[in-house]
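Engineer: Let me see the structure of the following:
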Amino acid sequence: MSATKTARSRAAPAKENGAAKVEEGLNLFKSDKFDADVYVKSKCSLNEKEIKQLCSYLLDLKKASAEEMRRSVYANYAAFIRTSKEISDLEGELSSIRNLLSTQATLIHGLAEGVHIDSLSVKVSDSNGDLSNLENRGSSDIEKWSVEFPDLLDVLLAERRVDEALAALDEGERLVAEAKQNKTLDPAVIQSLQSVQNAIIERRQRLADQLAEAACQPSTRGAELRAAISALKKLGDGPRAHSLLLNAHYQRYQYNMQSLRPSNTSYGGAYTAALSQLVFSAIAQAASDSLAIFGKERAYTSELVMWATKQTEAFALLVKRHALASSAAAGGLRAAAECVQIALGHCSLLEARGLALCPVLLKLFRPSVEQALDANLRRIEESTAALAAADDWVLTLHPTGTRQSGRSSTGSLGSAVQHKLTSSAHRFNLMVQDFFEDVGPLLSMQLGGQTLEGLFHVFNSYVSMLIKALPGSMEEEANFEGSGNKIVRMAETEAQQIALYANASVLADELLPRAAMKLSPLHQANYRDDTHRRTSDRQNRHPEQREWKRRLVNSVDRLKDTFCRQHALDLIFTEDGDSHLSADMYINMDGNVDELEWFPSPIFQELYVKLNRMASIAADMFVGRERFATLLLMRLTDTVILWLSNDQSFWDDIEEGPRPLGPLGLQQFCLDMKFVICFASQGRYLSRNLHRVVNEIISKAIAAFAATGMDPYR
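Structural biologist: This next block holds a predicted model:
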């Protein structure tokens, strides 16, 4: 030990010298005029040698600081031990004080019990402490009881013996009321009873405040809370008790919410689930406690409903802020719908307790879900428009087996594989299929009709782009339904133009209605075969969806009408604007032709060739769905004949022209019309309307010929 001290004493002067040097170096920093910026700038121009010296200097400072800390610990170690000993002594004294207080409380309790037993035999639990007992003991005993009874109440309140205090208050009020009915009591006794009554009122209020304070404490829960609220109700302050009960449950779940943090991701399902659990569990427990304590009294039930509605609204605002807002803005319909479903699932459990709060949630969540719905539909429309600008309008089977979100869809993709569509139509169909995977929860929000309406407008916009892809389409048709100035690649060939019609007709007739069936509660998830699928579609489709499909077909008819009108005009008129179908071709036959060749006119031959060519193209495009091709060719034939029927200048020349219609012209005209009937019938695109119009045209031509005075049947 002595050797160690000697070594320390020898090392001490060296350390003290080093410490003195360090102390001198620190004087610069201790000065009141020290400027850190100036000091740093002065050191910034150091060379390598000076930098090394500075580093060495800083290392010395570090070592000196460590040594200073060590010395400080050794120097104050004794003070630390002394302080710890004093703290230990204080703990012993506190323990002694606690024992003394416990002994004093025991003594007070014993004294109270003695008073409780000996004071006029009037105990709270003693049913014989009635007015006759007081009367038998005389006025002095009543005055003595009047002095001791408030002290008894104070003891009960101090010891928080709530049930006994309630019983004592009720018993005291009964005794005072009965004593006051005695007309023979002295005025002094009556005054004493009045003081007791005032004391009872004051203690009753004190007990009520005590119970209210206990109910407001976060640590008061479960049975203790219900006991405090029930006691407060027994004191006659039911409205306050009910409000305190609801506030206690509110404060409890607000405290629990402090540990709940919103998710940093766009998907807030976990946050919604945790928050729903907290809020609706608190509401459920509050409803149970309210029913157990207050029963079904209308006033308390109404307050409970209003409170639960307010908490539900606050919950909805939190979910919208932290979960739905980002999802709706980004078009995350699935995430938004799942958040709503989670919240509704928890909320619906309250219906068993008589609280139907789901309509409140639906009303508040609806705008956010509508925003997500609109964003999804807008994304479908914009994505499809972008693909239409580069679509080569060639029908193909879909090459992949996954949808754009990466989720597999056996049923819907099977539908896509069975149909030949162009690239933009495939994309449109897959996005719609994916979209309807997300809209199932929207049924509970009564958004099914709005969903169908939005999808119709998106499809209508796509049809408008298909119309714009037709060469020479009218400007007002191309801009229909807001297609605006979107760039669309032109369909130059007849095959490409028929592909446009194939896109629209297959989507409107089969793919979109089948996807929309997911909005129906009768939707069948799996189908065994195509026949069974179409039968189920017809049986399960609601009137709303039938009307929606009819509107889709009407939108396709716009494309079909534009297609047929353009081909009819190309057939009838030349590039210079001259007509291939005029009255002169029939009127000028007589006198210029000696004998009828019994061969159709060139324009109807060209119509026949065009229809056959289109029928051959459509046969490859509409395998198994020849009905679409038949309807297209039928509409094209009708368009040409209807144009002839409605061409007033043609009939003016036939009926009132400079030259009358001759026998050869009438024969050629009838031959052309019969030729149309013949090839339309063979091609199976002869409609009743076409047959009727042709007969009317022939009759009109015969009437014009008969007006010249000649017999048309000669």
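Engineer: From now on I want contacts and neighbour counts done on CA atoms only, so please keep to that.
Structural biologist: Noted.
Engineer: chain center to stretch 686-701: distance?
Structural biologist: Mean-position distance between stretch 686-701 and its chain equals 57 Å (CA atoms, centre = their mean, to the nearest Å).
Engineer: And for stretch 354-365?
Structural biologist: The chain centroid and the centroid of stretch 354-365 are separated by 14 Å, computed with CA atoms, centre = their mean.
Engineer: If you count neighbours, what's buried in it?
Structural biologist: Buried residues in stretch 354-365, counted by 16 or more other CA atoms under 10 Å: 355-358, 361-362, 365.
Engineer: Dump those residues to JSON lines, plus distance to residue 473.
Structural biologist: Converted to JSON lines, the buried residues of stretch 354-365 look like this (distance: CA to CA, whole Å):
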{"residue": "355", "distance to residue 473": "59"}
{"residue": "356", "distance to residue 473": "56"}
{"residue": "357", "distance to residue 473": "54"}
{"residue": "358", "distance to residue 473": "51"}
{"residue": "361", "distance to residue 473": "49"}
{"residue": "362", "distance to residue 473": "45"}
{"residue": "365", "distance to residue 473": "44"}
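Engineer: From the residues you listed, pick the one nearest residue 89.
Structural biologist: Of all the buried residues of stretch 354-365, residue 355 has the smallest distance to residue 89: 59.3 Å, by CA to CA.
Engineer: which non-adjacent residue is nearest that closest one?
Structural biologist: Spatial nearest neighbour of residue 355, chain neighbours left out: residue 305 (6.9 Å); criterion: CA to CA, 6 or more residues apart in numbering.
Engineer: how about this one, so we can line them up?
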Amino acid sequence: MTGVARELEEWTHVNDDIQEVEYRPQVLELDNTFSTEEVDQRMVFLENIDVLLAEHKMDEVIEAIDAEERSHPELKISADTSTNEPSFYRTALLERKLILENQLVDTIEQPSIGIGELKKALSGLLKLGKVPLAHQLLLKAYGSRLQKSIEAFLPLCPCYPETYSTSLSNLVFSSILLTTKESANLFGDNPVYSNKIVQWAEWEIESFVRLVKEHAPSSDSATALRAASVCIQASLNHCSALELQGLKLSKLLLVLLQPYIEEVLELNFRRARKQILDFSGSDESMPLSPRFASPLTTFATSSDSSLVESGIRFIFIIKDIVEQLTHLVILHFGGNILTRISQLFDKYIDVLIKAIPSTSEDENLTDLKDVPFRAETDSQQLALLGTAFTIAEELLPMVVSKIRNILNESKEAGIGPVENVMPSANNTLESKDWRRQLQHSLDKLKDHFCRQYVVSFIYSRDDKTRLDAQTYLQEKEEGLFWDSDPLPSLPFQALFGKLQQFGIVAGDVLLGREKLQKGLLARLTETLVLWLADEQEFWGHLEDDSTPLRPLGLQQLILDMHFTVEIARFAGYPSRNLHQVASSIMARAFRAFSARGVDPQSALPEDEWFVETAKGAINRLLQGASGSDTSDEDHIIMHDDGISDPDASPSSLSSMDGSGSESFASAEMGDLESPVFSDTES
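Structural biologist: Down below sits the predicted model:
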């Protein structure tokens, strides 16, 4: 025993934990309490423990102490609650357990400790009853290992700008998953320690999000958008795996990442807007597959090449943005992205509007500074409209089909891929609402075109209106043609010719896009009639008490309105809006003439007469019969080469049904009195 005693003495001096003087009183006490044999046994046990501690054989120390405490249950009783003699032996044993605890802690805190050693050391602390300390050291150890892995990876982030966030996500969430499993294995489902795991995991996720932002590429780049997308995809997938372990971290992750992804989206769409609207930029090639490029290149022969290039650039940029998005980014931010795309399309439409010459010289000078191409002729303007229509109706739906499909599937399923994670408030955009936004922008362009076209038609001669009240105030021989086959007034005959000419050009430029062709013809007709309904100078003359009114003038105005409606029916674009506006004009004319003593009911033929006369006028104009000897150039002689259906007969027009799409006409005239034609459209 002499050699062991000497070794123990050296060891105790090095550790300063147990002094030789501490043993002697205890030995004396033991000598007075127990027999010599018992004292010797306990001394031998303590000396063996000291040897094992000196050799850092912690597993054997734990087993020996555990066996001793099982043999002597009183040793597990706290010294504070017992005053009998064996407490001196317990005190000596507790001192050695404290040394063992310190050794276990030192082992756990070693930077190079392996997983197996870590588990054994933690189990040792649990056997010593140090459960809170063991759990604290568990979190500290796994957190330290994670930090070292992250520090080793961060210098590589610039080498992998698109995928660095995924690698960081894998490091962080795999560590959280491993720590959660080890905690459950060692500590069970104790809610105290489960809550500590959640708190620790939340702290690590917050740190992870900060690292993603700090090492991200420039937020306005496509690379940043891709990096943010794959980060959310990978992280939410990891969160789904953690939910199986009882950790629900998806909401926290989205709350932390939402400002970042929205910033990246905002800056990417700003960059896209600049690329689309800045025509002085670089000539960077933007290749599109024939599937997307071919529908736009059909307008190249009818317009400036810059127009087609602008459309291709728009689709290419939107397509590039959509391709960076992952499934879960679309699921949680898809509505936001669709809204941004529709807003960008609206900005593009504003550029196209500036390309159409305005009737105001000041507006023209301003617009020329911003747009590199101009649409001067009918064919150029139709190509411009066709480009916008093709983008809105054909290409954009194809480009964003990935987004719409994911959102529709999620809506049909009723849940997202991550349970208990509700989509963002700005992600509730319905597909039909998005299409409505595009249609609103497209209507804005159509309305501008139609207004400029109609104003150009009406004021085509030295800023004098072609259509004024004098048309209906002249004597019969001066401007009204009432023979056996009456005709519309000269301005409306000119309108018929203008629309027919426009239809021929539209058929060539917008080949295969009949919906757009008929929609434009309907809107042009509506716009002219709407102009007449709102023209204050026109109605000022008719409603002036000093102006002589004759029944023939009222009859001519009513015929012109019926003629306009029948033009739309005959050409295949009947419009309820046109019908309503024409009815409101007739109602106002009735009131004006009635106020001057002219009874419309007795002065006018039956409604059927106006309908048949209007149809007959269309037939005569198509056949080239002018019905008048006037040489006025506004009296147009029409030819039948502009009619799409040569077998169509005016006598069948009253049976044609149809309704136009909504436009500004119905919005402004809906509150006016509207008498009904005899051939009301259904």
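Engineer: List the TM-score for the superposed pair.
Structural biologist: Remark: TM-score between the superposed chains equals 0.71 [TM-score structural alignment, normalised by the length of structure 2]; 552 aligned residues with a CA RMSD of 4.2 Å.
Engineer: which of the buried residues of stretch 354-365 of structure 1 are the two that sit furthest away from each other?
Structural biologist: 355 and 365 (18.4 Å).
Engineer: hey, where'd the helices end up in the stretch 101-250 of structure 1?
Structural biologist: Applying DSSP state H, counting those that start in this stretch to the stretch 101-250 of structure 1 gives helices spanning 131-137, 139-158, 162-180, 187-216, 222-234, 238-256.
Engineer: For those, give me JSON lines that also has mean neighbour count and distance to residue 480 of structure 1.
Structural biologist: Output for the helices of the stretch 101-250 of structure 1, formatted as JSON lines (neighbours: other CA atoms under 10 Å; distance: least, CA to CA, whole Å):
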{"stretch": "helix 131-137", "mean neighbour count": "15", "distance to residue 480 of structure 1": "96"}
{"stretch": "helix 139-158", "mean neighbour count": "18", "distance to residue 480 of structure 1": "83"}
{"stretch": "helix 162-180", "mean neighbour count": "18", "distance to residue 480 of structure 1": "79"}
{"stretch": "helix 187-216", "mean neighbour count": "18", "distance to residue 480 of structure 1": "65"}
{"stretch": "helix 222-234", "mean neighbour count": "19", "distance to residue 480 of structure 1": "66"}
{"stretch": "helix 238-256", "mean neighbour count": "18", "distance to residue 480 of structure 1": "54"}
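Engineer: Would you mind telling me which of those helices is nearest residue 617 of structure 1?
Structural biologist: helix 238-256 (69.7 Å).
Engineer: mean shift of the helix or strand following the closest one relative to structure 2?
Structural biologist: Using DSSP states H and E, the next helix or strand after helix 238-256 of structure 1 towards the C-terminus is helix 269-294. Helix 269-294 of structure 1, aligned to structure 2 and superposed, deviates on average by 2.6 Å (mean CA distance after the TM-score superposition for structure 1).
Engineer: List the buried residues of helix 269-294 of structure 1.
Structural biologist: Buried residues in helix 269-294 of structure 1, defined by neighbour count with 16+ other CA under 10 Å: 269, 271-284, 286-287, 289-291, 293-294.
Engineer: for stretch 342-351 of structure 2, same thing?
Structural biologist: Across stretch 342-351 of structure 2, burial judged by 16+ other CA under 10 Å covers 342-349, 351.
Engineer: That stretch maps to which residues in structure 1?
Structural biologist: Aligned by TM-score structural alignment, stretch 342-351 of structure 2 corresponds to residues 456-465 of structure 1.
Engineer: The matching stretch vs structure 2, average offset?
Structural biologist: With mean CA distance after the TM-score superposition for structure 1, stretch 456-465 of structure 1 departs from structure 2 by a mean of 0.9 Å once superposed.
Engineer: So what touches that stretch?
Structural biologist: Residues from elsewhere that reach stretch 456-465 of structure 1 (CA atoms under 8 Å, 6 or more residues apart in numbering): 377-378, 380-381, 384-385, 388, 477-483, 486, 488, 504, 548, 551-552, 555-556, 559.
Engineer: do the same with stretch 472-487 of structure 2
Structural biologist: Applying CA under 8 Å, 6+ apart, the contact partners of stretch 472-487 of structure 2 are 471, 489-490, 548-550, 552-554, 556-557, 613-614, 616-617, 627-628.
Engineer: among the residues you listed, which ones are buried?
Structural biologist: Using 16+ other CA under 10 Å as the burial test, the contacts of stretch 472-487 of structure 2 include 471, 489-490, 549-550, 552-554, 556-557, 613-614, 616-617, 627 as buried.
Engineer: From these, pick the one nearest residue 329 of structure 2.
Structural biologist: residue 614 (59.1 Å).
Engineer: Would you mind measuring from that closest one to residue 565 of structure 2?
Structural biologist: Computed as CA to CA, to the nearest Å, the residue 614 of structure 2 to residue 565 of structure 2 distance reads 9 Å.
Engineer: do the same with residue 666 of structure 2
Structural biologist: 15 Å.
Engineer: what do you get for residue 40 of structure 2?
Structural biologist: Using CA to CA, residue 40 of structure 2 is found at 123 Å from residue 565 of structure 2.
Engineer: Same question for residue 554 of structure 2.
Structural biologist: Between residue 554 of structure 2 and residue 565 of structure 2 the distance is 17 Å, computed by CA to CA.
Engineer: tell me which residues in stretch 701-709 of structure 1 are buried?
Structural biologist: If you call a residue buried by 16+ other CA under 10 Å, then stretch 701-709 of structure 1 has these buried ones: 701-702, 704-705.
Engineer: In helices, which of those residues appear?
Structural biologist: If you go by DSSP state H, the buried residues of stretch 701-709 of structure 1 have 701-702, 704-705 in helices.
Engineer: so where in structure 2 does the helix or strand harbouring residue 629 of structure 1 end up aligned?
Structural biologist: Using DSSP H and E, residue 629 of structure 1 sits in helix 626-646. Per TM-score structural alignment, the counterpart of helix 626-646 of structure 1 in structure 2 is residues 514-534.
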